[in-house]
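*Asks:* Structure for this input, please:
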Amino acid sequence: MTDLADSPAVRRLADWDHERLEALADEHGTPLYVMDLDRVKENYTRFAAAFPDAEVMYAAKAHTGKAVLEAVLEAGADIECAAWGELQRSIDAGADPNTLQYTAVNPPDHDLDYAVDLAEDAPGLTITIGATDTLERLAERGYDGRIAIRINPGIGTGHHEKVATGADAKFGIPYERVPEVADRVREEFELVGLHAHAGSGVLTEGLEEHCQAIERVGKMARRVGDADLEFVDVGGGYGVPYREDEDPLDLEKTSNMVRDAVGELEATLKLEPGRYVVADAGLILSEVNTIKDAPDTTVVGIDASLATLIRPAMFGSYHPMLNVSAPDREPEPVTVGGPVCTSADVFAHDRPVARPEREDVLAIGNAGSYGYELASQFHSQPRPAEVALEDGQSRVVRRRESLEDVTRVEQ
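*Replies:* Purely as a prediction, here's the structure:
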């Protein structure tokens, strides 16, 4: 078990070893993803300790790298998956398929085929459905095993409208239809749980609305008979502070509010943190290649791009930034952008950064969740390498792609 005595609730970019980061950039090149697996285990252990009577899974979609999956398994987590590839990668990392939970969202035929085949030898696998169509498609495949129903609570929360899944019709069974769907599942399958996910990136000040969605889930559990359920899964969405002036999630308050909101249950409470576990355990190192004085700003060009980290372009997300080559230089406001030919390829506008110079290494923080997962090969850019830190050592866990990797599937 990870010792939490020296593990702060959030790791700021300034807390990383700057000399070590610069050495990693020199050794492995840039752009470079760095994941601290010790921090991953600390974060999971801290979260699980705040919910001692609950089952805390890891939402794999935040980061499905094998090294990360192995780390959360070592910390004691089971894994929640949203696609067949995440199921397979979890098994490859050492997960018992009987412990996996597959949350199917408009699943392609291949995904259902894979899950049903997997369940033949792993009857403990749980499939979470968000549409009655999925029940029909499972029955057509001869599946009659473990089912959880995903509820749409009608309340979405989180840092951006694109992650407020609790109010999006794409996700889950409409709230008032859940009892009839539960009856149907009990007739044809094994109903083991209810599931909901209100949104992503929730910090302490957003807990009240988040818990309103959880309260509806608890009420529905009692309505359909929670004594006959194994679990009630209220999802994840628990955030980390991306901005330096934001406070970390108050886990004690979160635990109390979630417990109060869900109410008395005979079923086990489940939670699925993803971002909380990996976000501040990862960063990107990128080299400065261009300094351009423009009329209204100084443009700093780096070799990372929206193909490396798309969150600023997709969500307008803030990621902290630090000049690890010269952190003590006088800061000045700069606009930091990458080499992709679009105005969306900008990481920061007028951001105070210790005055960058060519060949300096900049660190982009809180890149451990939905960073490499959303990386692409846009502009025929090979995806970066990834280095893992663990027990004082570093190792390459994902090599840098070559152009041959980019074109390998072409015919």
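
*Asks:* contacts, neighbours, all on C-alpha from now
*Replies:* OK.

*Asks:* Looking at this structure, which strand is longest?
*Replies:* In the chain, with assignment by DSSP state E, the single longest strand is strand 282-293.

*Asks:* what comes up buried for it?
*Replies:* Neighbour counts over strand 282-293 (16 or more other Cα atoms under 10 Å) mark Gly282, Leu283, Ile284, Leu285, Ser286, Glu287, Val288, Asn289, Thr290, Ile291 as buried.

*Asks:* From Arg398, how far out is the last one?
*Replies:* In this structure, Ile291 and Arg398 are 30 Å apart, going by Cα to Cα, to the nearest Å.

*Asks:* after the helix ranked longest in the chain, next one along is what?
*Replies:* Ranked by residue count, the top helix of the chain under DSSP state H comes out as helix 207-224. Using DSSP states H and E, the helix or strand that follows helix 207-224 in sequence is strand 231-233.

*Asks:* quick one on the thing from earlier: can you pull out the residues in contact with the very next helix or strand once past the longest strand of the chain?
*Replies:* As assigned by DSSP H and E, the chain's next helix or strand after strand 282-293 is strand 298-302. The contact list for strand 298-302 (Cα atoms under 8 Å, 6 or more residues apart in numbering) reads 286-293, 333-339, 356.

*Asks:* compare with the first, here's sequence two:
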Amino acid sequence: MTDVRASPPVRRLADWDPAELESLVDDYGSPLYVLDLERVRENYRRLEAVFPDADILYAVKANALGDVLSTLREEGAGLECASAGEVQRALEAGASGSEVHYTAVNPPAGDLDWIVDAWNEHPELTVTAGSEDTIDRLADRGYDGRLCLRVNPGIGAGHHEKVRTGAAAKFGVPAERAVDVLTDAADRGFDIVGIHAHVGSGVSSDQLDAHREFVARMGDLARDVEGAVGDLELVDVGGGFGVPYREDEDPLDLASVAAATRDAIGEIDARLTIEPGRYFVADAGVLLTDVNTVKDARDTTVVGVDAGMTTLIRPAMYGAYHPIRNLTAESDGGSPEREIVPQTVAGPICESGDVFCTERELPVSKREDVLGIGNAGAYGYEMANQYNSRPRPASVVLEDGDVRLSRRRETVDDVTRPERGARSGSRGNRKNDHPRATDTDNDPVR
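*Replies:* The predicted structure is shown next:
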């Protein structure tokens, strides 16, 4: 078992062996996602050590790869799911209903139908509703099981305005209405088990005051709710624990976050619950990509690679920084050291926003070099898409010194198959259908 005291609080891109990464492209092709499952375990154990009395759920949306879900379940994590598809993945990874929380945000009808069917088979599943409408829709489907209410505490934090959820109107019932909503739900026969909120994604150390205020509001609300509807099982304060993407950023002081959380929430009878996602997987992953074009433009050198915003959308969507290394330049010990020059690394998508960096100081790039893009384990493949009809990449995992293919590379045939299925009358075309794992026409990566 890994000793978390000997495990660094963050794994930088510079800590990966360049020759080993480059060899993976030789074996599995490019672009390629690489995920180190041992690092995922280390990150879980580090968080568990500072939150020994909390229930820890993994936010599946960060990386839903089956190997990740199985690894974190083995470590003791439950699974927090944002869609019916993620619940299906959780159950396929061996989770019991008691280990699964479904957190619905304006859930489609097909999702709710699927979830209620799953609840009939797994009655210990917990559903978190973020509106009175969702509670009504659950009741209409006969659901009266474990209900957690997502509330909006009116305070948000995170690395970008698009992910600061705690104050965004989209998320949760206003906190001042929570007691009335839960009282009504209890009168209607729901099993009220808790309250939930999430301040945002990628919370940094300098946002600790916002986190503390957010948790304090949740503690106050929990005491009000318990006074009105009885004891709660859980108070879920979400995740959002940030990781340093830039090389000069310090890692989050987890001990301080844990102490601030316990102090802010105060005395509650319910179990404190947290649900990190990014923290477990971000620095466990690297995206590998081949250089195919080097071009001297007017004001910069453009390095064209075969990964793009369809492979990793965070730079285009959030202006996010990811560290980049030229692995070939570093691993080629027999060649003269390459000059460091500013370069713009760009993908193959027909969009000017399809760039990973501009004017980044890197060793001179050559065609067929392999670049590594760091901190790609969270919201990398999960946000990958097929724009420009580009197939999604493969994924490999590292575990106990071995490498194995965890997700095969898509082909263009995979991209176009749903159209052929529609023309031939395959399932999955009806209103509100939710594709099951058996619907292979709708599941090209299985």
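
*Asks:* so how far is the longest helix of the first structure from its chain's centroid?
*Replies:* A distance of 23 Å separates the centroid of the chain from that of helix 207-224 of the first structure, by Cα atoms, centre = their mean, to the nearest Å.

*Asks:* try stretch 51-59 of the second structure
*Replies:* The chain centroid and the centroid of stretch 51-59 of the second structure are separated by 16 Å under Cα atoms, centre = their mean.

*Asks:* How about it, which residues are buried there?
*Replies:* Buried residues in stretch 51-59 of the second structure, counted by 16+ other Cα under 10 Å: Phe51, Ala54, Asp55, Ile56, Leu57, Tyr58, Ala59.

*Asks:* Can you give me the end-to-end span of it?
*Replies:* Start-to-end span of stretch 51-59 of the second structure (Cα to Cα) is 16 Å.

*Asks:* mind listing what's buried in the strand or helix carrying Ser70 of the second structure?
*Replies:* In this assignment (DSSP H and E), Ser70 of the second structure forms part of helix 66-75. Neighbour counts over helix 66-75 of the second structure (16+ other Cα under 10 Å) mark Gly66, Asp67, Val68, Leu69, Ser70, Thr71, Leu72, Arg73 as buried.

*Asks:* Now that helix on the first structure. Mean distance?
*Replies:* Compared with the first structure after the fit, helix 66-75 of the second structure shows a mean deviation of 0.9 Å (mean Cα distance after the TM-score superposition for the first structure).

*Asks:* contact partners of the helix or strand following that helix?
*Replies:* Downstream of helix 66-75 of the second structure, the first helix or strand assigned by DSSP H and E is strand 78-81. With contact meaning Cα under 8 Å, 6+ apart, strand 78-81 of the second structure is reached by 55-61, 69, 72-73, 87, 90, 95, 99-103, 275.

*Asks:* could I get the buried residues of strand 282-293 of the first structure as TSV with distance to Thr297 of the first structure?
*Replies:* Output for the buried residues of strand 282-293 of the first structure, formatted as TSV (distance: Cα to Cα, whole Å):
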residue	distance to Thr297 of the first structure
Gly282	29
Leu283	25
Ile284	24
Leu285	23
Ser286	20
Glu287	19
Val288	16
Asn289	17
Thr290	14
Ile291	11
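
*Asks:* now, among those residues, which is nearest to Gly218 of the first structure?
*Replies:* Gly282 (34.1 Å; Cα to Cα).

*Asks:* what does the closest one align to in the second structure?
*Replies:* Alignment note: Gly282 of the first structure maps to Gly285 in the second structure; criterion TM-score structural alignment.
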